[in-house]
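**Q** Dropping a prediction and its sequence here:
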Amino acid sequence: MNTVSKTTAAQPIAGYLPQPEPGLTGEEVIRRAVEMRPLLLADQADCEARGSYSLEMHERFRKAGFYRVLQPKMYGGYEFDLTVFARVIMEIARGCPGTGWGLCLASAHALNVAGIYPKAGQDIMFGTDGEFAAPARAVPSGTATETDDGWIIEGTWDYCSGSPHSNWAIFGVRIIEKNSDGKPVIGTAVVPRDQWEMLDNWRGFIGLKASGSNSIRVDKAIVPKELVVKQNLFAINIDGGTEGYHLHGNSMYSGRMFGFFQTEITSILVGIGYAALDEFESKRCLRRTRDQLDGLKFQGSNSSILLSG
């Protein structure tokens, strides 16, 4: 495995965008996630009916800083570590599993684009306000065709979890260059919300109905050259260190995809496990209360018989 010496890595660069809450801690973000559990439980049925968490819940997540947990400080993020991210997702999934899945897959991928895109691309994606949420579908279900001014993106990608409230989307693409030698090249493209269509096809499934795992169709979107890179999310090239490692000076942005992917999914599943235990405990307490009431009724009935005798 190739590694980059700390002595040769670039130093962190001062942030260009302010954090919404300077001084916010990972512990506070986790506490906010815990406190949302009653709201999430109460909204479970409606989330499943609409296929995603509500716009109101999205705004709560945004104000709580959940979308910025893994986002670089340079771009107004908090750049907390993966432990904080995992704990937040666990707590949200504990309140509503589908919501946990949708939030996870919308908020997590700030880490991926911060890792593989050069600064010019990150400047565009994080913009002037640092608001970034994006599903990622690495399967190359479409193409990126090179032009003089940028790239034309076309295709349809399924299972784009977290898409309903995202303002970007990340796709695996087959790159078609102007001077191609004919060899297939897999890359990654990022497309803004106003150039893709979310299909209403996430209904009638057995589980995780609230995850917002809709398909996305892109019809000849035109994006700048900086938004397409020759990096396959399934096999990120880390030789010499990633763009993000050198830009942000943080090894969190230097890893391959699958280790992080497992963190995403496992965090959701652990939260679901806790949710199942919570439900079991709730049913057990309810049954205990009913048994106690039945016992009191039985005692009262016996007392009446004795008195009448």
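**A** Arrived safely.
**Q** When you work out contacts or count neighbours from here on, use the C-alpha atoms and nothing else.
**A** OK.
**Q** residue ranges of the strands in the stretch 151-300 of the chain, please?
**A** Assigned strands in the stretch 151-300 of the chain, in chain order: 168-176, 185-192, 197-198, 213-224, 228-229 (criterion: DSSP state E, counting those that start in this stretch).
**Q** Second structure for comparison follows:
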Amino acid sequence: MGQIEHVIAIPSAEELIARAQAMIPALREQAEAVEEARSVPAATIQAFKDAGFFRILQPTRWGGYAMSPEVFYRVLMELGRGCPSSAWNLMILGIHQWEFGKFDQRAGDEVWGADPDILVASSYAPCAKVRKVEGGWMISGQWPTSSGSEHAVGGAFLGGRVLDEQGNIVDVRAFLVRREDYELIDDWYAVGLAGTGSRSLRLLGETFVPAHRSHSIVEYKLGDTVASYRLPFNQIFYGSVSAVIIGFANGMVDLFVEHMVPRQNVFVTGSPAQNPFVQEKLGNAVLLIRSARARVLQCIQESMGYAERGQLVPLDQRVHYFLDNQAVARDCFSAAHMIFKKSSARGVFLRNPLQRQLRALLVAANHITQNEDDTSAMLGGFLLGQGVPPGVFELPQLQ
């Protein structure tokens, strides 16, 4: 296929963030209905498209802005304040545009050649049964929790391990399959983020994936591309999850302040806003959230600095960045729980949106990208000279 270039006007990062902030009231208003429907409305996905959010990370070849992931993170931090499920869908469906920047261009041409607004779903859990064949791969299997998959007509990235003859893992790859190759299973009934439509996905049979539609998700090397696509896959994906979680937590702070400022005590005179214990919990909660936000932004800013200088992000820094991102949900959930306790019995009613933000944080904290326990041990082991487990940052060196 020949060269594809879409000439567009690129908004500034500040304009994109302002658009996200302007959407918060409408997103908040629809959040309950989104959970009840267990799906984000097509109109919301279209509004995100119209705002340019799906183009932030998309390569310019297909009409994107090719911006730093930091811009995407900042947009997610705002949208998460409104409707957690809607923001989560943007996060999952929007990060794939960045992935195409690290990919063989033929894959992007096939997906976006006729329509650069087409979306692609994913489930990176390495569930595929994989075998190498001439010209590509044959895969089969079923994958869980493909968020926003009903909106993705361009197919899905599916994870799978590649084994050698002895059964050793030699690679973990993503395979881009076509929409007609799989079915969706409506099985997403969750305590939080209930509106994400995170259905299971099942291939209809063993499916051929051409070599140009697959890439390693653990291998990291410099490519001949712009700086934003020279960053490690896992770090950018994990950072996106962390960014939207920060939005959930800040949304809870917003709601808590709105509820508390006009509220009056029942048993004594005065307002909870005058209570030093309420003030202390709120102050410490905000500190935790701001600290998490600062870590996420520092990680991406430092990483972009390496990429812009034509360097790989050093392994010793990547180990720190991994934990910096993975501890975000722990900190944000702790912050949210602090202020939820101070909302008293009013906070437990389903009509109170505070509980929706808390439940979203509870579920997000269980995402694999937020496994701070294992990652803390990994960082400690690395600092003590024990190295990094193979497959986390680089391919294992088999003996």
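**A** All right, it came through fine. On a predicted model such as this, the values are computed, not experimentally measured, just so you know.
**Q** Tell me which of the strands of the stretch 151-300 of the first structure sits nearest to Lys297 of the first structure.
**A** Closest of the strands of the stretch 151-300 of the first structure to Lys297 of the first structure is strand 213-224, at 49.9 Å (criterion: Cα to Cα).
**Q** List the contacts of the closest one.
**A** Identification of contacts with strand 213-224 of the first structure by Cα atoms under 8 Å, 6 or more residues apart in numbering yields 102, 149-164, 191, 195-202.
**Q** Kindly recompute the last result at 7 Å.
**A** Under the criterion Cα atoms under 7 Å, 6 or more residues apart in numbering, residues 149-163, 191, 195-202 lie in contact with strand 213-224 of the first structure.
**Q** Can you say which of the strands of the stretch 151-300 of the first structure is packed in most?
**A** Scoring the strands of the stretch 151-300 of the first structure by mean neighbour count under mean count of other Cα atoms under 10 Å gives strand 168-176 as the most buried, with a mean of 25.
**Q** How far away from the center of its chain is it?
**A** 18 Å (Cα atoms, centre = their mean, to the nearest Å).
**Q** Check stretch 186-195 of the first structure too.
**A** Worked out by Cα atoms, centre = their mean, stretch 186-195 of the first structure lies 16 Å from the chain centre.
**Q** likewise stretch 212-230 of the first structure?
**A** On Cα atoms, centre = their mean, the centre of stretch 212-230 of the first structure falls 18 Å from that of its chain.
**Q** same deal with stretch 155-173 of the first structure?
**A** Worked out by Cα atoms, centre = their mean, stretch 155-173 of the first structure lies 11 Å from the chain centre.
**Q** cool, and stretch 87-98 of the first structure?
**A** 12 Å.
**Q** Can I get the buried part of the contacts of strand 213-224 of the first structure as one ChimeraX selection?
**A** Selecting only the buried entries of the contacts of strand 213-224 of the first structure in ChimeraX, with 16 or more other Cα atoms under 10 Å as the criterion:
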select :150,151,152,153,154,155,156,157,158,159,160,161,162,163,191,195,196,198,199,202
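**Q** Show me the contacts of strand 213-224 of the first structure that map onto helices.
**A** Judged by DSSP state H, these include no members of helices.
**Q** so what secondary structure elements neighbour the longest helix along the first structure?
**A** In the first structure, taking DSSP H as the definition, the longest helix is helix 257-308. With contacts taken as 3 or more Cα pairs under 7 Å, 6 or more residues apart in numbering; DSSP states H and E, helix 257-308 of the first structure sits against helix 82-95, helix 97-107.
**Q** so of these, which one's packed in deepest?
**A** Buried most deeply of these, by mean count of other Cα under 10 Å, is helix 97-107, with a mean of 29.
**Q** Give the aligned range of that one in the second structure.
**A** When the second structure is aligned by TM-score structural alignment, the counterpart of helix 97-107 of the first structure is residues 84-94.
**Q** What is the neighbour count of the counterpart of Tyr220 of the second structure in the first structure?
**A** Aligned counterpart of Tyr220 of the second structure in the first structure: Asn237 (TM-score structural alignment). Residues lying near Asn237 of the first structure (other Cα atoms under 10 Å) number 16.
**Q** Distance of the closest residue in space to Asn237 of the first structure that isn't next to it in sequence relative to Pro140 of the first structure?
**A** Spatial nearest neighbour of Asn237 of the first structure, excluding adjacent residues (Cα to Cα, 6 or more residues apart in numbering): Gln231 at 6.8 Å. Using Cα to Cα, to the nearest Å, one gets 12 Å for the distance from Gln231 of the first structure to Pro140 of the first structure.
**Q** got it, and Glu279 of the first structure?
**A** Where Pro140 of the first structure is concerned, Glu279 of the first structure sits at a distance of 40 Å (Cα to Cα).
**Q** counterpart of Gln262 of the first structure in the second structure?
**A** Checking TM-score structural alignment: Gln262 of the first structure goes with Tyr238.
**Q** What lines up with Met125 of the second structure in the first structure?
**A** You called it Met, but residue 125 of the second structure is Ala. Checking TM-score structural alignment: Ala125 of the second structure goes with Val139.
**Q** Now that its match has come up, it's in contact with Gly172, right?
**A** Yes: in this structure, Val139 of the first structure is within contact of Gly172 by Cα atoms under 7 Å, at 5.1 Å.
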